[in-house]
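**Q** sequence isn't available, so here's the structure alone:
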């Protein structure tokens, strides 16, 4: 990041004393990304994921856990966010099928009793002055900011003029996830370089539960309500335990009419039985759209289809749904 960019970034932030958090490890890279990600980038991303896994094993961190332990009771294990991985700068290639945008990387640190580090990557469209809509995206239980599906979605959104923040929070308790989501949202509101009028939440699995919980909390004040919520593979119940769907759908059923919701789930998802989600949708007060990925499991993997074709379908659904609501 050169001095000019650093000055612009610093000017966009409020004085430190006005922020309920602090920021570390800020980086910026300008990327020119092909919609069909090159094989070389995928290999580098796999290397990053292996490095992170090795770091977690070295520090005896438990990356995966069952969803049924994460209902916000306060007893689920808490994991600090690993140090941010170095961003890989893309080669400056210029072809007609590529879109240019910038990505900023930073850590948001908040909390009193337990300090939480949340890694954020912000995909910024080239035309900053035209940005009016922001999308905040987060992962599920075992993912992070580098989750391939969310990286792809974020870059499609940024390529179409939407500011996108995706973040990692390794807290495996729903309460911590909601707090982390809110911290990222507060940071977004403090950014003076953008004129944001609508904010959408996108969450995958446990991230969708956190997004719906925060969306419901914010809806108490109409001026704070989000413009919409996208739930990717909403974990309506633990595997084989469908009786848990009432508790997990409480925030969804509590959303007001002003917060539309898009569900994207697989018909073979063992954590979201189709008939149960359809019943929940009937009880919801807000406008809802449900898109089923035929044969998709909880990870939205479909036997007989390439991962890229499924991802293109998901990206198209999310992008068109958001654009329809900001038109």
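**A** Cool, got the structure. It should be emphasised that the depicted structure is a prediction, and the values quoted were computed from it without experimental measurement.
**Q** going forward, measure contacts and count neighbours with C-alpha atoms only.
**A** OK.
**Q** just the buried positions in the host helix or strand of residue 50, please.
**A** Residue 50 belongs to helix 39-58 when elements are defined using DSSP states H and E. Buried residues in helix 39-58, counting neighbours by 16 or more other C-alpha atoms under 10 Å, are found at 45, 48-49, 52-53, 56.
**Q** between those, which is closest to residue 123?
**A** residue 45 (16.9 Å; C-alpha to C-alpha).
**Q** leaving out chain neighbours, which residue sits closest to that closest one?
**A** Distance criterion C-alpha to C-alpha, 6 or more residues apart in numbering; nearest residue to residue 45, sequence neighbours excluded, is residue 146 at 7.6 Å.
**Q** count of neighbours near the one you found?
**A** Residues lying near residue 146 (other C-alpha atoms under 10 Å) number 19.
**Q** does it count as helix, strand or coil?
**A** coil (DSSP: H, G, I helix; E, B strand; the rest coil).
**Q** coming back round to it: buried residues, the helix or strand just after the helix holding residue 50. List them.
**A** Downstream of helix 39-58, the first helix or strand assigned by DSSP H and E is strand 98-110. For strand 98-110, the neighbour count (16+ other C-alpha under 10 Å) marks 99-110 as buried.
**Q** do the same with stretch 294-307
**A** Using 16+ other C-alpha under 10 Å as the burial criterion, the residues of stretch 294-307 that qualify are 295-302.
**Q** most widely separated two among those residues?
**A** Greatest spatial distance in these: 295 and 299, 11.0 Å, computed using C-alpha to C-alpha.
**Q** who does the helix or strand harbouring residue 27 touch, helix- and strand-wise?
**A** Per DSSP H and E, residue 27 falls inside strand 22-34. Here strand 22-34 touches strand 98-110, going by 3 or more C-alpha pairs under 8 Å, 6 or more residues apart in numbering; DSSP states H and E.
**Q** circling back to that earlier point, and the buried residues of strand 98-110 as TSV, adding distance to residue 187?
**A** Output for the buried residues of strand 98-110, formatted as TSV (distance: C-alpha to C-alpha, whole Å):
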residue	distance to residue 187
99	26
100	24
101	20
102	18
103	16
104	13
105	13
106	11
107	11
108	8
109	11
110	11
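**Q** and the helices in the stretch 101-250 of the chain?
**A** 148-159, 174-190, 206-218, 245-248, 250-253 (DSSP state H, counting those that start in this stretch).
**Q** out of those helices, the one nearest residue 327 is which?
**A** In terms of C-alpha to C-alpha, the element of the helices of the stretch 101-250 of the chain nearest to residue 327 is helix 148-159, at 14.9 Å.
**Q** and that closest one, which residues are buried?
**A** By 16+ other C-alpha under 10 Å, the buried positions in helix 148-159 come out as 149-159.
**Q** likewise stretch 245-254?
**A** By neighbour count with 16+ other C-alpha under 10 Å, stretch 245-254 contains the buried residues 245, 248-254.
**Q** got a list of contacts for that stretch?
**A** For stretch 245-254, the surrounding residues in contact (C-alpha atoms under 8 Å, 6 or more residues apart in numbering) are 209, 212-213, 216, 235-237, 276, 280-281, 283-285.
**Q** hold the first one in mind and look at this next one:
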């Protein structure tokens, strides 16, 4: 699908948005943000976005200001949050879609959750490797902003992810009850990479992730409003 890059100015810092040339009012749209160490052009996000689009899910990706400036250290939290808000506002004002979903890889998904309560007509959240805690710091659980959210949430997590110990993530999702759906990527790390001896190929894993996300979005789209509120 042809796309083009737009730039928004935020706090005198540019935010780059990768947008489809045309959008379909009858198709859902997912906005994806990158993780702290990559950008919207990373093979991880690009591959998953391509598979989503093949399955009829429109995808918008964007770069936080620090990546546009070529920096490695993320912007402060307020800038990351405002970047998300600016992109969502632009999408809602300029693009056609049948349902809005937001999320992303690691930090991108976490920041999406932090501002999700302020987003009107949001259908759901997608977490591609939720960073529940820093590696090895199991007391620093980043979950408090998840519990007030009333929209469906999809978590796709590697079983070897150093940012989310399996039992701790399961405890968090148990508290979210039926709002949360979890898919484990067996043997996957924070980017779903598996050990060579597993015999599994990374492109196929990412294709499956795209399929899981697309299927979940379709199920949310079909659910009665009372079940997704």
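**A** Good, I have the coordinates. Keep in mind the model is a prediction, meaning the values are calculated, not measured.
**Q** one step back: quick one: buried ones out of the contacts of stretch 245-254 of structure 1?
**A** Buried subset of the contacts of stretch 245-254 of structure 1 (neighbour count, 16+ other C-alpha under 10 Å): 209, 212-213, 216, 235-237, 276, 280-281, 284-285.
**Q** please report how far the residue nearest to residue 21 of structure 2 when sequence neighbours are not counted lies from residue 28 of structure 2.
**A** The spatially closest residue to residue 21 of structure 2, leaving aside those adjacent along the chain, is residue 3, at 5.1 Å (C-alpha to C-alpha, 6+ apart). According to C-alpha to C-alpha, to the nearest Å, residue 3 of structure 2 stands 17 Å off from residue 28 of structure 2.
**Q** now check structure 2 for the residue matching residue 47 of structure 1.
**A** Mapped onto structure 2 by TM-score structural alignment, residue 47 of structure 1 lines up with nothing.
**Q** whoops, I mixed them up, residue 302 of structure 1
**A** The alignment partner of residue 302 of structure 1 in structure 2, by TM-score structural alignment, is residue 194.
**Q** same check on residue 204 of structure 1?
**A** Under TM-score structural alignment, residue 204 of structure 1 pairs with residue 105 in structure 2.
**Q** that match: what's it in contact with?
**A** Here residue 105 of structure 2 is in contact with 32-35, 45, 127-130 (C-alpha under 8 Å, 6+ apart).
**Q** of the buried residues of stretch 245-254 of structure 1, closest to residue 31 of structure 1?
**A** Nearest member of those to residue 31 of structure 1, counting by C-alpha to C-alpha, is residue 252, at 36.5 Å.
**Q** so what corresponds to that closest one in structure 2?
**A** Under the alignment (TM-score structural alignment), residue 252 of structure 1 maps onto residue 146 of structure 2.
**Q** roughly how far apart are residue 189 of structure 2 and residue 165 of structure 2?
**A** Per C-alpha to C-alpha, residue 189 of structure 2 is found 11 Å from residue 165 of structure 2.
**Q** check which element follows the longest helix along structure 2 along the chain.
**A** Looking across structure 2 with DSSP state H, the single longest helix is helix 202-222. Scanning forward in sequence from helix 202-222 of structure 2 by DSSP H and E, the next helix or strand is helix 225-228.
**Q** hang on, the match of residue 302 of structure 1 in a helix?
**A** No: read with three-state DSSP, residue 194 of structure 2 is coil and lies in no helix.
**Q** so the closest residue to it other than its chain neighbours, which of the three states?
**A** Leaving aside its chain neighbours, residue 194 of structure 2 sits nearest to residue 188 (4.7 Å; criterion: C-alpha to C-alpha, 6+ apart). On the three-state scheme (three-state DSSP), residue 188 of structure 2 is labelled coil.
**Q** which ones are touching residue 188 of structure 2?
**A** Contacts of residue 188 of structure 2 (C-alpha under 8 Å, 6+ apart): 157-161, 194-195.
**Q** ok, residue 123 of structure 2 next?
**A** 99-101, 151-152, 220-221, 228.
**Q** cutoff 7 Å now
**A** Residue 123 of structure 2 makes contact with 99-101, 151, according to C-alpha atoms under 7 Å, 6 or more residues apart in numbering.
**Q** now flag whichever of these is closest to residue 202 of structure 2.
**A** residue 101 (25.2 Å).
**Q** distance of the closest one from residue 191 of structure 2?
**A** Residue 101 of structure 2 is 21 Å from residue 191 of structure 2, by C-alpha to C-alpha.
**Q** from residue 124 of structure 2, how far out is the closest residue in space to residue 20 of structure 2 that isn't next to it in sequence?
**A** Nearest residue to residue 20 of structure 2, sequence neighbours excluded (C-alpha to C-alpha, 6+ apart): residue 3, at 4.3 Å. Between residue 3 of structure 2 and residue 124 of structure 2 the distance is 24 Å, computed by C-alpha to C-alpha.
**Q** can you check residue 64 of structure 2 too?
**A** Residue 64 of structure 2 sits 21 Å away from residue 124 of structure 2, taking C-alpha to C-alpha as the criterion.
**Q** now do residue 115 of structure 2
**A** 12 Å.
**Q** about what we covered before: among the buried ones among the contacts of stretch 245-254 of structure 1, which one sits closest to residue 40 of structure 1?
**A** Taking C-alpha to C-alpha as the measure, residue 40 of structure 1 lies nearest residue 235 of those, at 33.0 Å.
**Q** for stretch 46-61 of structure 2, grab the matching residue range in structure 1.
**A** Stretch 46-61 of structure 2 corresponds to residues 151-166 in structure 1, going by TM-score structural alignment.
**Q** and residue 318 of structure 1, how far is that from residue 182 of structure 1?
**A** Here the criterion is C-alpha to C-alpha. By it, residue 318 of structure 1 lies 22 Å from residue 182 of structure 1.
**Q** what about the two, which has more around it?
**A** residue 318 (21 against 17).
**Q** trace the more buried one over to structure 2, please.
**A** Aligned by TM-score structural alignment, residue 318 of structure 1 pairs with residue 213 of structure 2.
**Q** please apply the same query to residue 182 of structure 1.
**A** In structure 2, residue 182 of structure 1 lands on residue 85 (TM-score structural alignment).
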